[in-house]
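Visitor: what shape does this take:
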Amino acid sequence: MLLTTCNEELEQHLIQKEMSPETIRSYKGHNDMLIHYFNTKNNGPTFVDDLSTEDLEGYLHYLKHEKGYKPASLNVVLNAIRRLYQYTIRKKYVPTNPTADIAQAKVQREERAFLNAAEINELLEAIDHKLIRLLVRTLAYTGLRIRECIDLELKDVDFKNKVIRVINGKGGKNRLIPLSDELAVPLQTYVKNKRPKVSSNNFFALKRTGTISDQYVNRELKAAVGKLGWTKHVTCHTLRHSFASMLVKNNANIPTVANLLGHADYRTVTSVYIHVESAELADAVNQITLV
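Guide: You can find the predicted model right below:
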């Protein structure tokens, strides 16, 4: 069977399993690249049983050394290929899985950038676009992923019960996020007085498109960071890290933080979102008295 056909079948299988559209697009896109590479290399269509472990390792080597892929990106590609071959094994299209013995690339964990409350306020002041300023404020107060925020509909923001409903978040999960008074007031003002009259149900809507793109938001963030003269890399995801870090610093328990962020495994919170500044480390050490 053609590898292209298997990839199309996998896409339909993942849709039926109600996996998130972003995950499906990622798997399909990376596997399309794989298929194009081998079709071009072999000057003809690639069949599912054509590729060996060595072929796939060669492809990953090509991405790393010719295309400059970083370890984390290589692992995303490998996960997509693995998912494809797991499907082909289940359907009995191939007898063995050529990805079984391919190891994940080692990723050196770097401390993630995050902002404190004062820096977030500075950032908000520096954003010229009013709608994006409000959207960024929402990210900082809720810890939403940018796609979750952009996909919010008017009905998802419940001012009466003071909650934001995240529908079909990452992994297809739903969750509720409390709506703080400091965020509810500007959001209500926006809905009543400033939101353009468009047919779209998106909560955050531009008049021309009825929606807003994550690229546009990140572009405005980059411009604001440049205006402030900051050297740290700030994206929409930085606001999510900042939200989680502030919760942890204010003694919110780890399962609560994980729940608000939509993480199934609370260990993700302890490994990613807990930031300890050097002054806090010094204070902790100075508490030790052996006399």
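
Visitor: only C-alpha atoms for contact and neighbour calcs from this point on.
Guide: OK.

Visitor: buried ones in stretch 47-62?
Guide: 47-49, 56-57, 60 (16 or more other CA atoms under 10 Å).

Visitor: then stretch 195-205?
Guide: 195-196, 200, 202-205.

Visitor: just say helix, strand or coil for Ile164.
Guide: strand (DSSP: H, G, I helix; E, B strand; the rest coil).

Visitor: surely it touches Leu183?
Guide: No: Ile164 is beyond contact range of Leu183, at 11.0 Å (criterion: CA atoms under 8 Å).

Visitor: for the two, indicate the residue with more neighbours.
Guide: More neighbours surround Ile164 than the other of Ile164 and Leu183, with 23 against 15 (other CA atoms under 10 Å).

Visitor: what number of residues are in the vicinity of the residue nearest to the more buried one when sequence neighbours are not counted?
Guide: Nearest residue to Ile164, sequence neighbours excluded (CA to CA, 6 or more residues apart in numbering): Val157, at 4.6 Å. By other CA under 10 Å, 21 other residues sit near Val157.

Visitor: now the other sequence, so there's something to compare against:
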Amino acid sequence: MIPDVPPRLPDKPTRFMDQLRSLIRSRNLAYKTEQTYCHWIKRFIRFHGMRHPSTCSTTEVEQFLSQLAVQRNNSVSTQRTALNAIVFLFREFLQQPLGELSFELARKPRRLPTVFTHDEAKAVIGHLEGAPQLVARLMYGSGLRINEALRLRVKDIDFGMQQIIVRSGKGNKDRTTLLPDSLLKPLTLQIEACLIQHKQDLASGHGEVYMPFALNRKYPNAAKEPAWQYLFPAGKLAIDPRSNVLRRHHLLDRSVQRAIGAAIRKAGIYKQANSHVLRHSFATRLLEAGYDIRTIQKLLGHADVRTTEIYTHVVRKGGFGVRSPVDDGF
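Guide: Okay, the predicted model is just below:
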């Protein structure tokens, strides 16, 4: 099973979850959103003893959301995500809009993001090699999320405009971000390598990649074109669960995450860190360099500038950049 490719649904789904997934896809929501909504809706159904949601009322919804805050101690964002899923279920799928809800709000404080110093980021990247190193450099150099980097296709690297086009990022939105000077040659070599692999796949009777939405029907030959090939192809061919076609997908995030985790340990960094810290560090470096918060918001793809503003609390010289009086000597 390929993790980020939606499995095929029956032409006329009869099962509850299949019908729900079909509706979600008809709204062109991201597959990540589909997975998240289905996860929380299943949790809601199990919480109420496997009752059909159509038999539940506002009271049952409030009970479920309250226990996330009181018993489960979930964060504000987790509770909000669950609420969005349940609202979609009742309003869009069941056609039973919920009235005004009254439930216990989560109060778990929002944590400040962990960031690397520039030297720490260089040390982590220095302990990587091959594709994981280039993915890490894209996260730190362009602010990409790990799956945004892994889903890049050859056509998304615009050398002429020196920019990277992120397709269907978080919230299913496209955006552009910068293409660092230092990555021009490595990305050129990576494209050459993936196209060599593509030629070998074509010679063996394969060479197709997964095409999003209905593009495979609109452009039937595009799946074999060089422009659509993944920049970081997987090491092996795999069965596409929607079409049962043997295709080459992109590298899986968990393999790159493991490599970055090992590099963090080798670098002797004892912060609670993972691959996503490289993206946090990109935002922090830009703030330290004096770039406008709105520009950074666009590069990161944040829907709300308040999400970007949290990085103002972790810029170098913590405490909002204030110089301590003890540093002036006695």
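
Visitor: could I get the buried residues of stretch 195-205 of structure 1 in TSV, plus columns for secondary structure?
Guide: Formatted as TSV, the buried residues of stretch 195-205 of structure 1 follow (three-state DSSP):
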residue	secondary structure
Arg195	coil
Pro196	coil
Ser200	coil
Asn202	strand
Phe203	coil
Phe204	coil
Ala205	coil
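
Visitor: can you redo those as a markdown table with distance to Ala258 of structure 1?
Guide: Converted to a markdown table, these look like this (distance: CA to CA, whole Å):
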| residue | distance to Ala258 of structure 1 |
| --- | --- |
| Arg195 | 32 |
| Pro196 | 35 |
| Ser200 | 31 |
| Asn202 | 26 |
| Phe203 | 25 |
| Phe204 | 25 |
| Ala205 | 29 |
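
Visitor: which stretches in structure 2 count as strands?
Guide: Under the criterion DSSP state E, strands of structure 2 are mapped to 157-158, 163-166, 175-178, 238-239, 246-247.

Visitor: looking at those, which is buried most?
Guide: Highest mean neighbour count of the strands of structure 2: strand 163-166, a mean of 20 (counted as mean count of other CA atoms under 10 Å).

Visitor: packing partners of that one?
Guide: Contacts defined by 3 or more CA pairs under 8 Å, 6 or more residues apart in numbering; DSSP states H and E place strand 163-166 of structure 2 against strand 157-158, strand 175-178.

Visitor: again, only this time at 10 Å
Guide: In terms of contacts (3 or more CA pairs under 10 Å, 6 or more residues apart in numbering; DSSP states H and E), strand 163-166 of structure 2 is packed against helix 130-142, helix 146-150, strand 157-158, strand 175-178.

Visitor: format the ones you listed as a markdown table; extra columns: distance to Gly318 of structure 2.
Guide: Listed next are those as a markdown table, based on distance: least, CA to CA, whole Å:
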| stretch | distance to Gly318 of structure 2 |
| --- | --- |
| helix 130-142 | 20 |
| helix 146-150 | 27 |
| strand 157-158 | 35 |
| strand 175-178 | 27 |
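
Visitor: wait, what's in contact with Asp55 of structure 1?
Guide: Residues in contact with Asp55 of structure 1, defined by CA atoms under 10 Å, 6 or more residues apart in numbering, are 38, 61, 98.

Visitor: which residue in structure 2 lines up with it?
Guide: Matched to structure 2 by TM-score structural alignment, Asp55 of structure 1 sits across from Glu60.

Visitor: ok, now how distant is its match from Asn147 of structure 2?
Guide: 36 Å (CA to CA, to the nearest Å).

Visitor: so which elements touch the longest helix along structure 1?
Guide: Counting by DSSP state H, the longest helix found in structure 1 is helix 21-42. Applying 3+ CA pairs under 10 Å, 6+ apart, one finds that helix 21-42 of structure 1 contacts helix 3-16, helix 53-65, helix 71-90.

Visitor: most tightly surrounded among those?
Guide: Sorting the helices and strands packed on helix 21-42 of structure 1 by mean neighbours (by mean count of other CA under 10 Å), the first place falls to helix 71-90, with a mean of 19.

Visitor: other SSEs contacting that one?
Guide: Where contact means 3+ CA pairs under 10 Å, 6+ apart, helix 71-90 of structure 1 is packed against helix 3-16, helix 21-42, helix 53-65.

Visitor: structure 2: which residue goes with Ala224 of structure 1?
Guide: Checking TM-score structural alignment: Ala224 of structure 1 goes with Ala263.

Visitor: residues contacting that match?
Guide: 123-129, 133, 257, 269, 274-275.

Visitor: dump those to TSV, plus neighbour count and distance to Thr312 of structure 2.
Guide: Compiled in TSV, those are given as follows (neighbours: other CA atoms under 10 Å; distance: CA to CA, whole Å):
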residue	neighbour count	distance to Thr312 of structure 2
Ala123	18	24
Val124	25	23
Ile125	22	24
Gly126	14	27
His127	16	29
Leu128	21	29
Glu129	13	32
Gln133	19	27
Gln257	17	26
Ile269	15	22
Asn274	16	20
Ser275	23	20
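
Visitor: out of those, who's nearest Asn216 of structure 2?
Guide: Gln257 (30.3 Å; CA to CA).

Visitor: and the two most separated of the contacts of Ala263 of structure 2?
Guide: Glu129 and Ile269 (18.3 Å).

Visitor: contacting residues for the closest residue to Gly171 of structure 2 other than its chain neighbours?
Guide: Nearest residue to Gly171 of structure 2, sequence neighbours excluded (CA to CA, 6+ apart): Ala30, at 7.0 Å. Ala30 of structure 2 sits next to 6, 24, 36, 168-173, 213 when contact means CA under 10 Å, 6+ apart.

Visitor: quick one: the corresponding residue of structure 1 for Ala30 of structure 2 from Gly172 of structure 1, how far?
Guide: Aligned by TM-score structural alignment, Ala30 of structure 2 pairs with Ser20 of structure 1. Separation of Ser20 of structure 1 from Gly172 of structure 1 (CA to CA): 6 Å.

Visitor: then Arg219 of structure 1?
Guide: From Arg219 of structure 1 to Gly172 of structure 1 the distance is 28 Å (CA to CA).

Visitor: rewinding a little: out of the helices and strands packed on helix 21-42 of structure 1, which gets nearest to Tyr273 of structure 1?
Guide: helix 71-90 (18.3 Å).
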